[in-house]
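**Q** Have a look; sequence and predicted model below, questions after that.
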Amino acid sequence: MADYHLSRYDMILPLEEVEGKALLANGVYGAYDVVPLSCIDSIKSGGEWLDEELFERLKKRGHLVKESAEEELKNASLLTRCWWLLPYRAIMDLVIMPTYNCNFRCDYCYERKRLEKGNEWLGHSMSDEVLDAVFDQIDEYIRQGRHIRNVFLYGGEPLLRTNKKQVEYIINACHDREIKLICVTNGYDLDQYIDILEPDWFDFLQITVDGPKEVHDKRRFLAGGQGSYEKIMKNISLVLEKGLRVHLRTNINRSNLESVMELPKEFEKRGFLKYPNFYWYFKATIGCFEDDPNNAITDLEMYETMKAFGMDKKTALQHCMLYGQITRRVGGAIAAETYPPLRPAACGAEADMLVVDPDGKLYTCWDVVSMEEYTVGYTDLEAKRFRFDLNFPKWRGRTADRLENCADCPMMMVCGGGCAIESDHAYGTMDKGFCGTFKEAFEEVVPYICGNKYKESGEDELGGSWYDLIGNITDEDKETLFSTMSQLEAQDILKKYLRRYKRIFR
């Protein structure tokens, strides 16, 4: 026992409403274990005085380890490498922007600077030539065995009346290839598209409402200054009745933080909550894009305000975006519905998302489209292929194990290093992690969901652990996993060790 010590990536957390117990949460290996509170001092000292059964369990699960700090960081890097090489990494999401134009002039929109480029630049839509090239590239990806999980319609405003020809092209082309669509729309012209929006073809529509009518209309108004609230609300009813799933998003900063707390009552009043295809959530605006930094709020402030206005904890966790993401990520894993949490990259921009703008320029992050410094390539119209530049690997190589201030963080594989753009604005580089209030959210969510799971099942081991994988891979196979450029070779190796996680392999 003297050779063992508590993993550098372990957290000791209280279990909510469970007396005499504590939670060991390892954010790299994904192991969540309930232990007697009386054993914590012994665990901190490397397991001395623990009974043999508990000691062996904590060793197997990766809470008590022999590895040095450097060796554990190498474990994290190997898990990141496995994550990139697992078969599910063949999944990708493609974002298609029919236009940069928008019929709204939202006062907080991070896309406002595009207006400076003039109406000619804003007003044109994606040409048939670009669309043909995009779908030729999609066909090539499919031939290569990649799975296009979703195509997103994005803008600007993708569902402008003037875009209908392009949108019909995209919808029909996706349907022919059995690709589900997601549409991020302001919802104003939805009634003009209702005839071509089929529930079976769309995963969901994301529509934004920013508060009660008087608040929303001051934030999300038409280019001519008119309000948009009533038209959007009527269109939401229209698409819900047709059976389309709606994710209703509310963007929140200090100017509407308290007023939006009335929205759930409005959703109930309008009958939205009776639809199983309706979901709402609150999201803090991206702080680095706020003109006035004092107007930005944190996810923690938003969550605390939700509770202060009478929302019960379960509701607040489900409908506050960051808290809901952690709930699904960790909750699904401890419910044995998925493999242990493993998220070395913060979001799709660093993992599996690609954005094509109206001119065929490529980005990985949809928050920075039109910003030339963030392009990662272009669409070659002659060859009908995407061509990538040296910015592309900068995004795809941004994982938490490589970020200088994330190496010691026990939440590294749950957080993924935070937003690259927020980091770039805060530190002048994307090569640092951006924490925000993730730690506070994690420490609020995980004891709650693990406590509920323990009370329900009585099980001490909540979900699996990637430490099993790390411990069993031979040095020779580890060397191959670090060096190989062949996904097939890596998958053949990983299949030997991942028998218990068969669902990963398609």
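**A** That came through, no problem. Residues are numbered from 1 along each chain as shown.
**Q** drop to CA atoms for contacts and neighbour counts, all remaining ones
**A** Will do.
**Q** Name the residues that touch stretch 406-425?
**A** Outside stretch 406-425, the residues that touch it by C-alpha atoms under 8 Å, 6 or more residues apart in numbering are 8-11, 26-28, 30, 73, 286-288, 326, 329, 341-347, 399-401, 403, 429-436, 438-439.
**Q** Enumerate every residue touching the nearest residue to residue 38 once chain neighbours are set aside.
**A** Distances taken as C-alpha to C-alpha, 6 or more residues apart in numbering put residue 20 closest to residue 38, at 7.4 Å, once the chain neighbours are dropped. By C-alpha under 8 Å, 6+ apart, the contact set of residue 20 is 36, 37, 38.
**Q** Kindly report the same for residue 353.
**A** With C-alpha under 8 Å, 6+ apart, residue 353 has these contacts: 92, 93, 94, 95, 364, 365.
**Q** The fourth one is in what secondary structure piece?
**A** In this case it means residue 95. strand 91-96 (DSSP states H and E).
**Q** For that strand, list every residue counted as buried.
**A** 92, 93, 94, 95, 96 (16 or more other C-alpha atoms under 10 Å).
**Q** Using a markdown table, lay out the residues you listed together with distance to residue 467.
**A** Below are the buried residues of strand 91-96 laid out as a markdown table (distance: C-alpha to C-alpha, whole Å):
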| residue | distance to residue 467 |
| --- | --- |
| 92 | 27 |
| 93 | 30 |
| 94 | 33 |
| 95 | 35 |
| 96 | 39 |
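**Q** ok, second structure coming up, stack it against the first:
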Amino acid sequence: MSSYVIGAPLADERFFLLLHGIRGSLDKVATTTGAYLVENRGEIAAAPPWDSGGRIEAHLKERGYLTDLSQEQERGLMVDTATALHEVDLASNPPSFVFVPAYTCNLRCPYCYQSHEMHAGKGDFATVMTRERVDEAFRVIDGFDRPGAVARHLDLLPPSGKDVSQAGAVGKLGLFGGEPLQEATREIVGYIVERARNRGSALWAITNGVQLDLFADLLGPDGLAELQITLDGMADLHDSRRVGPRFRHTFHKIVENIDRALDADVRVRVRMNVDRSNADHVARLNDLFMERGWDEHPSFSAAAAVVTGEAKHEQLVSPADLMELTRALRTDGTSCVSSYEGHALNIIRRAIAESYPFQRAVNCSAETGLLMFDPRGDLYGCWDEVGLIGRRIGRYGGGVLDLDEEVVRNWLSRFPGAIEQCSRCPYALIHTSGCANTARVDSGSIFAAACEGFQAYFPRSLAESYDEIEHQLLGNMPPARTRTRSLPIVQVTSG
């Protein structure tokens, strides 16, 4: 039996859903067959519940659940598949470019992973990006704004053979912080938007939304086009968590600014950071979204995510528990909040469409080329490491880009086939090794797995998502009003 079988029982207990972690096969089988394959992964089928040599066995072989390969040969197939996907990732993805206009923040959320010194603007953290820094950053962008540019710069890919003397237009640029959209950054963000518009680019931002009204003239598809904004519950709880020196009551201000952004045709993704203290507010926020009509807005989506204890990356509420909560909200067809269903839904949709369900082998843009320009002239390649001098990947300025090529090459060399534990895991091409920074914190190296409980919740998510889609396709239930649109924003651990 294959070592890469994944599966879970369906709501109809007679049936079991199988997924092959390399082949991408998706099959609905008898529960006795599916459970036997999952429980005995990698073993010889000594007493299978199907007839030896019969039709069922032939089908299981054809789909990859039964194999003539040894465990090491099958692992080799996994590594080869992951390597092929990784090469496509590196060659087809342009670098991601992000501006950090300032490290300061107008809030002091207690669970934030960034330091108080950073948000208070102490020492070098007081620096706000200048126009000269912005111009220097765009010089770098002009030289790297094509697919595979960073990988080719590091000789990880062969030269493209194309004329790249004229820079093209990056689709979207990012803003991050600290808090990128605050009073102190209004002037420089306006300049970044101006420069981006001149080259045909729009911007996205991860923002707390408290002072978004100051940027009203920049909102829209050709300016600040996409926003991720956090609400942690209704006003009573939210205002105890999302607070700052000048902002003691932020809930209603943020809600008003979300309305303002949606009215300007901005794509808004509301994020809720969930721990034990506010899990019961997910349903209340969902009701609020629907009362305000946001769930019907084509540019709105909402997602809940667990907050972690950053020092040890301990989950303060499990993804499995959170997913159970958001699933319960969907049962009456009136939820617009998702959590961790995206992996399963995307795989099932691709499999039903008869395409290969595993589309990439990297976990985030840090592993294909992420260049984050800070106001001091430092470059970073990971959201969680911004502002930590010892983690920078280079410097920019004075017409010079000085990359620490060894560090960047390591980032771009991380994928499941390069990690022993991942190469033996049936979930490797789905979870793609997890967050590299989490792996570094937990093990001391980015070349390690960051499982983050994925194996515990994914099989059930797969089965539940299949049940929902099957029922909708067969017309046995009304389709749930679940918004699962996602922005091209890398998820940040603590938002």
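**A** Right, received. Where do you want to start? What you are looking at is a predicted structure, and each value in this text was computed from that prediction instead of being measured.
**Q** Would you give the TM-score for this superposition?
**A** Scored by TM-score structural alignment, normalised by the length of the second structure, the superposition of the two chains gives a TM-score of 0.80; 446 aligned residues with a C-alpha RMSD of 3.1 Å.
**Q** And the residue nearest to residue 38 of the first structure, how close does it get to residue 40 of the first structure?
**A** From residue 20 of the first structure across to residue 40 of the first structure, the span is 11 Å (C-alpha to C-alpha, to the nearest Å).
**Q** Over to residue 247 of the first structure?
**A** For residue 247 of the first structure relative to residue 40 of the first structure (C-alpha to C-alpha), the value is 43 Å.
**Q** so the counterpart of residue 158 of the first structure in the second structure, which of the three states?
**A** Under the alignment (TM-score structural alignment), residue 158 of the first structure maps onto residue 180 of the second structure. At residue 180 of the second structure the chain is in coil, as set by DSSP: H, G, I helix; E, B strand; the rest coil.
**Q** Could you count how many residues lie near residue 180 of the second structure?
**A** Residue 180 of the second structure is flanked by 27 other residues according to other C-alpha atoms under 10 Å.
**Q** Of the contacts of stretch 406-425 of the first structure, which count as buried by neighbour count?
**A** 8-11, 26-28, 30, 73, 286-288, 326, 329, 341-347, 399-401, 403, 430-436, 438.
**Q** Go ahead and name everything in contact with stretch 123-131 of the first structure.
**A** By C-alpha under 8 Å, 6+ apart, stretch 123-131 of the first structure touches 97-101, 163, 166, 170, 357-360, 379, 381.
**Q** buried ones in it?
**A** 124, 125, 126, 130, 131.
**Q** what about the third one, distance to residue 205 of the first structure?
**A** The reference is to residue 126 of the first structure. 21 Å.
**Q** repeat for the fourth one
**A** For residue 130 of the first structure, the distance to residue 205 of the first structure (C-alpha to C-alpha) stands at 24 Å.
**Q** Kindly report the same for the second one.
**A** In this structure, residue 125 of the first structure and residue 205 of the first structure are separated by 21 Å, where distance is defined by C-alpha to C-alpha.
**Q** Show me what residue 84 of the first structure lines up with in the second structure.
**A** Match for residue 84 of the first structure (TM-score structural alignment): residue 86.
**Q** Repeat that for residue 410 of the first structure.
**A** That one, residue 410 of the first structure, aligns with residue 426 by TM-score structural alignment.
**Q** Spell out the secondary structure type for that match.
**A** coil.
**Q** what's around it, how many residues?
**A** 22.
**Q** Could you do the one 5 residues further on as well?
**A** Number of residues near residue 431 of the second structure (other C-alpha under 10 Å) recorded here: 25.
**Q** likewise residue 428 of the first structure?
**A** Count around residue 428 of the first structure with other C-alpha under 10 Å applied: 11.
**Q** distance of the equivalent of it over in the second structure from residue 210 of the second structure?
**A** Aligned by TM-score structural alignment, residue 428 of the first structure pairs with residue 444 of the second structure. Per C-alpha to C-alpha, residue 444 of the second structure is found 36 Å from residue 210 of the second structure.
**Q** residue contacts, the match of residue 158 of the first structure?
**A** 100, 101, 102, 105, 189, 205, 206, 207.
**Q** Can you go through the residues you listed and name the buried ones?
**A** 100, 101, 102, 105, 189, 205, 206, 207.
**Q** Just those: which are in strands?
**A** Applying DSSP state E to these, the entries found in strands are 205, 206, 207.
**Q** ok, those vs residue 53 of the second structure, which is closest?
**A** residue 206 (56.4 Å; C-alpha to C-alpha).
**Q** Next up, the contacts around that closest one.
**A** 175, 176, 177, 179, 180, 227, 228, 229, 489, 495.
**Q** Save these as a markdown table, and put in distance to residue 294 of the second structure too.
**A** Output for the contacts of residue 206 of the second structure, formatted as a markdown table (distance: C-alpha to C-alpha, whole Å):
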| residue | distance to residue 294 of the second structure |
| --- | --- |
| 175 | 24 |
| 176 | 25 |
| 177 | 27 |
| 179 | 24 |
| 180 | 24 |
| 227 | 14 |
| 228 | 14 |
| 229 | 14 |
| 489 | 20 |
| 495 | 21 |
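**Q** In those, find the pair that's most separated.
**A** 179 and 489 (15.5 Å).
**Q** what about these two, which has more around it?
**A** A count of neighbours by other C-alpha under 10 Å puts residue 179 above the other of residue 179 of the second structure and residue 489, at 26 against 16.
**Q** show me what contacts the residue nearest to that one when sequence neighbours are not counted?
**A** Nearest non-adjacent residue to residue 179 of the second structure, counting by C-alpha to C-alpha, 6+ apart: residue 105, 4.7 Å away. Counting by C-alpha under 8 Å, 6+ apart, residue 105 of the second structure touches 119, 120, 177, 178, 179, 180, 182.
**Q** hmm, 10 Å instead?
**A** 116, 118-121, 177-182, 184, 207-208, 244-245 (C-alpha atoms under 10 Å, 6 or more residues apart in numbering).
**Q** Figure out the helix or strand that the closest residue to residue 86 of the first structure other than its chain neighbours lives in.
**A** Distance criterion C-alpha to C-alpha, 6+ apart; nearest residue to residue 86 of the first structure, sequence neighbours excluded, is residue 491 at 6.2 Å. In this assignment (DSSP H and E), residue 491 of the first structure forms part of helix 487-497.
**Q** Now check the first structure for the residue matching residue 211 of the second structure.
**A** Counting by TM-score structural alignment, the partner of residue 211 of the second structure is residue 189.
**Q** re the thing from before, quick check: the strand holding residue 95 of the first structure compared with the second structure, mean distance?
**A** When the second structure is superposed, strand 91-96 of the first structure averages 2.1 Å from its matched positions, counting by mean C-alpha distance after the TM-score superposition for the first structure.
**Q** So which bits of the helix or strand where residue 85 of the second structure lies are buried?
**A** Element membership for residue 85 of the second structure, per DSSP H and E: helix 71-92. Buried residues in helix 71-92 of the second structure, counted by 16+ other C-alpha under 10 Å: 71, 74-79, 81-83, 85-87, 89-91.
**Q** Many thanks, have a good one.
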